[in-house]
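Novice: Here you go, sequence then predicted model.
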Amino acid sequence: MYFLSCFPFPSVPSESDPIQPTLRETIEAYFAKHLETDLEDLQYRSYKTYEEGHGRIDERTYYLTRIPADFPLKKEWPWVKAIGYSLRVSQQGDGPQSCEVRYYIVSRYLSRKRFGEEVRGALGHRIDALNVGCDIP
């Protein structure tokens, strides 16, 4: 048994729980730093899918990495063993591309396929998500 969660947290810390937005921001910054170098310095598992249907093409990429040794919130979140990132790029007909980014915390370092399946809900788990738009050139 393990836990997989995405971030439905507000971007402004609440008085009742100021840690959750900090966790999200920490994970966003961690992946942003590594994406600048095309993940060259990061050990990770990745999984890609490509789907066509209903006039839309979806390309999804999932990345999962172990919590880094120097992760600043390790003490507050001791059960978190891995963090994940997913990117979905969609094309609806001849319209513009859109993309969606989600960040995850996971209590186990799952296989790449299992992580992708869990994120997609293929195994029946409901996952709430923080959707972050991204620019497509």
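Specialist: Okay, I see it.

Novice: use CA for all of it now, contacts and neighbours both
Specialist: Will do.

Novice: got the buried residues for stretch 21-36?
Specialist: Pro21, Thr22, Leu23, Arg24, Ile27, Glu28, Phe31 (16 or more other C-alpha atoms under 10 Å).

Novice: With stretch 45-62 instead?
Specialist: In stretch 45-62, residues buried by neighbour count (16+ other C-alpha under 10 Å) are Arg45, Ser46, Tyr47, Ile57, Asp58, Arg60, Thr61, Tyr62.

Novice: Hmm, the last one is touching Tyr85, no?
Specialist: Right, Tyr62. Yes. Assessed by C-alpha atoms under 8 Å, Tyr62 is found in contact with Tyr85 at 5.9 Å.

Novice: structure B:
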Amino acid sequence: MNPPARDLAQYIAHRSHIVVKAAVWAENERGELLLIQHAEQGHWRIPVGQMRPGEAIEDTAHRELWEETGWTASSMTLETLHSGPDLRQLHSSGDEDYYVIALFRARIIQDRLVESRVNSEAGLKFFDPRSLPVLNRLSRMLLEGKILD
């Protein structure tokens, strides 16, 4: 018995997914931007990560800041929401992800233990917003018009 073609399509068709992420524009008390350096490619980026099922988007932002930098924030404010065709990722399988990214602005709570990682091998550093290093494409896109002019 041959199954109908419409039933087979679900197994061979390419799939599109909407992926929700939170990104964090984290600043210290001097207004400097905290960035993370990619170990292999050398570019810098802001903390960003995927929302987990059942998690509030604000909680995703707090968690990603903590996981990627070791810092917590005294405040976390939604700045902008980004989506659209520029935030599409095509996989080699033919599947595609469309990202919806919430950008939060945060004032970090600094402590000596975490501060010891800044400017070390950990790849964390504060930058004056007027003299940022080379950022990855996503970070440039999210910060454009806010910090980058």
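Specialist: The structure has been received and is ready for your questions. Note that the structure is predicted; figures quoted are calculated from it, not measured.

Novice: Tell me how they score on TM after superposing.
Specialist: Their TM-score after superposition, calculated using TM-score structural alignment, normalised by the length of the first structure, is reported as 0.25; 68 aligned residues with a C-alpha RMSD of 5.4 Å.

Novice: Which of the buried residues of stretch 45-62 of the first structure fall within strands?
Specialist: When DSSP state E defines the strands, the subset of those inside them is Arg45, Ser46, Tyr47, Ile57, Asp58, Arg60, Thr61, Tyr62.

Novice: JSON lines please, covering these and showing distance to Leu35 of the first structure.
Specialist: Below are these laid out as JSON lines (distance: C-alpha to C-alpha, whole Å):
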{"residue": "Arg45", "distance to Leu35 of the first structure": "14"}
{"residue": "Ser46", "distance to Leu35 of the first structure": "13"}
{"residue": "Tyr47", "distance to Leu35 of the first structure": "16"}
{"residue": "Ile57", "distance to Leu35 of the first structure": "24"}
{"residue": "Asp58", "distance to Leu35 of the first structure": "21"}
{"residue": "Arg60", "distance to Leu35 of the first structure": "16"}
{"residue": "Thr61", "distance to Leu35 of the first structure": "13"}
{"residue": "Tyr62", "distance to Leu35 of the first structure": "13"}
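
Novice: Show me which pair in those residues is furthest apart.
Specialist: Across these, the longest distance by C-alpha to C-alpha is 23.5 Å; it joins Arg45 and Ile57.

Novice: Skipping adjacent residues, who's closest to Val24 of the second structure in space?
Specialist: Phe104 (4.9 Å; C-alpha to C-alpha, 6 or more residues apart in numbering).

Novice: Quick check: which helices or strands does the lengthiest strand in the second structure pack against?
Specialist: When every strand of the second structure is counted residue by residue (DSSP E), the longest turns out to be strand 96-109. Strand 96-109 of the second structure is packed against strand 16-27, strand 72-82, strand 88-90, with contacts defined by 3 or more C-alpha pairs under 8 Å, 6 or more residues apart in numbering; DSSP states H and E.

Novice: Great, nothing more from me.
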